[in-house]
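> predicted model and sequence follow; I will ask about them next.
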Amino acid sequence: MCKTAYCILIERAAKYARSQDCKLRVFFERAGKAEDRDLVAYMRILKTQGMPFDGANSAGYGSLTAEEFKDIVRGEPRGRTKATPMLQIADLYLYPMAKGGYDPSYRPYRALMGHKRLIDAHLPPEELASRGIKYSCFDRIKKRPGLAGPSF
């Protein structure tokens, strides 16, 4: 997983956990020694330096500080094998989320949204850009429900 995607994912999960007055613990599927080390290193950066983006360019996203990450995210990420059942949930959600970014009529995406299984189903439209699913890597063909336009 690239550093950008990881940092955005963890920050948005941490923001949601904070909004629910909860803490966050991160688990990931092991991929290899170097990749696993990278994920742990990314978390250490978040907890010591905050988000690794230009503050002026990302000001509209309400980035968390290093102190906020330390307070919300417990410990370091822990690697698990594919045999861990909860890790399989992520695989089942990822493709519908990605495809829903450019085809909101995709049936599995609609089902997840309809059953409020995606973060976007719990957020008001004005918070989607800073707390919802981030689609910056995809050219979007159609607007997602609830958005005035693409949020790259």
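Nice, thanks for sending it over.

> please make it C-alpha for all contacts and neighbour counts, starting now.
Noted.

> this structure: strands as residue ranges?
For the chain, the strands defined by DSSP state E cover 27-29, 78-80.

> include mean neighbour count and distance to residue 141 when you put those strands into CSV, please.
Converted to CSV, the strands of the chain look like this (neighbours: other Cα atoms under 10 Å; distance: least, Cα to Cα, whole Å):
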stretch, mean neighbour count, distance to residue 141
strand 27-29, 15, 31
strand 78-80, 15, 35
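
> let me have those strands in a markdown table, adding distance to residue 122 as columns.
Converted to a markdown table, the strands of the chain look like this (distance: least, Cα to Cα, whole Å):
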| stretch | distance to residue 122 |
| --- | --- |
| strand 27-29 | 23 |
| strand 78-80 | 27 |
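
> quick one: closest of these to residue 128.
Across these, residue 128 has its closest neighbour in strand 27-29 (24.2 Å, Cα to Cα).

> which strands and helices sit next to the closest one?
For strand 27-29, the elements it packs on are strand 78-80, judged by 3 or more Cα pairs under 8 Å, 6 or more residues apart in numbering; DSSP states H and E.

> distance between the strand it packs on and the chain's centre?
17 Å (Cα atoms, centre = their mean, to the nearest Å).

> ditto for stretch 130-146
Distance, centroid of stretch 130-146 to centroid of chain: 12 Å (Cα atoms, centre = their mean).

> between the strands of the chain, which one is closest to residue 115.
Of all the strands of the chain, strand 27-29 comes closest under Cα to Cα, at 24.3 Å.

> once you drop chain neighbours, what's closest to residue 113?
residue 121 (5.7 Å; Cα to Cα, 6 or more residues apart in numbering).

> that neighbour: neighbour count?
Look at residue 121: counted by other Cα atoms under 10 Å, it has 17 neighbours.

> hmm, residue 110 and it touching each other?
No - under the criterion of Cα atoms under 8 Å, residue 121 is not in contact with residue 110, lying 10.4 Å apart.

> before we move on, back to that, for residue 23, see how far away the residue nearest to residue 113 is.
Distance, residue 121 to residue 23, using Cα to Cα, to the nearest Å: 21 Å.

> included below, for side-by-side comparison, is a second structure:
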Amino acid sequence: MSDTTTPKALAPLLHLYLDETGPRHPDKQSTAAKHGLDWFALGGFLIRKEDEEAAKSSLDQFKSKWPQIQAPLHLTDMRAETKRFAWIGRLKGEDRDRFWSSYRTFLSTLPVAGTACVIDRPGYLARGYGSRVGDEKWMLCRSAFDIVVERAAKFAKHQGRRLKVFYEMADPDTNDMVEGYFYNIQENGMGFDASTSAKYLPLSAEDFSYLLLDIEGKDKSNRLMQIADSYVYAIARGSYERKFSIYRRISESGKLVTSQAPPELAPLVGVKTYCFELFKAQKQQRPG
């Protein structure tokens, strides 16, 4: 990895845009979905600061081709053809196909590196997490946040950059909680057990103090946060279903951080799937 001695004022920036999908509380009932999957994921994409304007311009160009878009992009509503995206369901078949094809092309040509930590919620509970003494501090969102930010920081270090984090704002208490996660890592480093996390070569508190610049909340109207919404959902869904069309397109286009990192670094900075043992075991038992 690159040296971290570059003066802070001179180091170029890597930006991490984060959104979430799925219930963040281990004991909260998941909303029934047609795909039958139950995850919590935190992620989005990494982008060099100097590439942000190109990404925004690309989104503007996509929207200009579909003037029916009158709301911030939200992939769940778009796929369900509900709320302010009900118009997608009224398109003729060939036009609907053209819309989704153009959207996949838009996402797969952005100057970004998709990243996420995807946690299988049934697998998380099967491990006993969230029910042991002291586990209350490790809600799904904290586990995912720490993992995805640390991996992003390693990727930034490899590129000789510092990292700034942007997240989609919610209510004030949740915003304070998320920002608290960030500042805790920045000041104290990772809180995972040293013996079990050693194989991931965790960064030191000194590394984090240098690499992590700041965190800032953005609302749903932010153009780059709209992209993060699609990326985190696609990566979460694709962690279970590799043929999910949007995931497959961005993956095959090299838009995941896993494929953009050197092979020896990919296991340490790539997309992280967590507690998937139960899902994999059930999948092996299915007929055919």
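Received it, and whenever you're ready, just let me know what you need. Bear in mind that the values here come from a model prediction, so they are computed numbers and not experimental data.

> would you pull the TM-score for this pair?
Once superposed, chain against chain, the TM-score is 0.84 (TM-score structural alignment, normalised by the length of the first structure); 141 aligned residues with a Cα RMSD of 1.8 Å.

> stretch 117-132 of the first structure: end-to-end distance?
First-to-last distance for stretch 117-132 of the first structure - Cα to Cα - comes to 12 Å.

> let me redo that: stretch 93-106 of the first structure
Per Cα to Cα, the first residue of stretch 93-106 of the first structure is 13 Å away from its last.

> before we move on, what about stretch 43-58 of the first structure?
19 Å.

> which residues in the second structure does that stretch align to?
Using TM-score structural alignment, the residues of the second structure aligned to stretch 43-58 of the first structure are 182-197.

> mind checking how far that stretch is from the chain centre?
19 Å.

> pull the residues that contact that stretch.
146, 150, 202-206, 208-209, 212, 215 (Cα atoms under 8 Å, 6 or more residues apart in numbering).

> drop anything exposed from the residues you listed.
Using 16 or more other Cα atoms under 10 Å as the burial test, the contacts of stretch 182-197 of the second structure include 146, 150, 202-203, 205, 208, 212, 215 as buried.

> will you turn the residues you listed into TSV that also has distance to residue 93 of the second structure?
Listed next are these as TSV, based on distance: Cα to Cα, whole Å:
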residue	distance to residue 93 of the second structure
146	43
150	43
202	49
203	50
205	54
208	50
212	47
215	42
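
> would TSV of the contacts of stretch 182-197 of the second structure with distance to residue 13 of the second structure be doable?
Shown next, in TSV, are these (distance: Cα to Cα, whole Å):
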residue	distance to residue 13 of the second structure
146	19
150	15
202	21
203	18
204	20
205	19
206	18
208	14
209	15
212	10
215	13
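
> now, which of those residues lie within helices?
146, 150, 205-206, 208-209 (DSSP state H).

> identify the farthest-apart pair in those.
The span of those, defined through Cα to Cα, is set by 146 and 206 at 15.9 Å.

> give me the nearest residue to the residue nearest the centre of the second structure, chain neighbours excluded.
Computing the C-alpha centroid of the second structure and ranking residues by Cα atoms, centre = their mean puts residue 43 first, at 1.1 Å. Counting by Cα to Cα, 6+ apart, the nearest residue to residue 43 of the second structure once its immediate chain neighbours are dropped is residue 116, at 3.8 Å.

> using the three-state scheme, assign the one you found.
Put simply, residue 116 of the second structure is strand when judged by DSSP: H, G, I helix; E, B strand; the rest coil.

> now do the same for it: its match in the first structure.
Checking TM-score structural alignment: residue 116 of the second structure goes with nothing.

> pretty sure residue 116 of the second structure is touching residue 41, no?
Yes - Residue 116 of the second structure lies in contact with residue 41 (Cα under 8 Å); the separation is 6.6 Å.

> now for the two: what residues contact both?
Listed as contacting both residue 116 of the second structure and residue 41 by Cα under 8 Å, 6+ apart are 232, 236.

> burial of residue 141 of the first structure, as a residue count?
Applying other Cα under 10 Å, I find that residue 141 of the first structure has 11 neighbouring residues.

> look up how far residue 131 of the first structure lies from it.
As defined by Cα to Cα, residue 141 of the first structure lies at a distance of 21 Å from residue 131 of the first structure.

> next one: residue 102 of the first structure
Distance from residue 102 of the first structure to residue 131 of the first structure, counting by Cα to Cα: 19 Å.

> and what of residue 28 of the first structure?
21 Å.

> which residue in the second structure aligns with residue 99 of the first structure?
Counting by TM-score structural alignment, residue 99 of the first structure corresponds to residue 237 in the second structure.

> just to revisit the earlier point, and the residue nearest to residue 113 of the first structure, what's its match in the second structure?
Using TM-score structural alignment, residue 121 of the first structure pairs with residue 259 in the second structure.

> quick one: its match and residue 266 touch, right?
Yes - in terms of Cα under 8 Å, residue 259 of the second structure counts as a neighbour of residue 266; the distance is 7.1 Å.

> apart from its neighbours in sequence, what residue is nearest residue 63 of the first structure?
residue 51 is the one closest to residue 63 of the first structure (Cα to Cα, 6+ apart), at 6.7 Å.

> can you report how many residues lie near the one you found?
If you count neighbours by other Cα under 10 Å, residue 51 of the first structure ends up with 22.

> what does residue 240 of the second structure give?
19.

> show me the contacts for it.
Counted by Cα under 8 Å, 6+ apart, residue 240 of the second structure has zero contacts.

> how near is it to residue 166 of the second structure?
Per Cα to Cα, residue 240 of the second structure is found 26 Å from residue 166 of the second structure.
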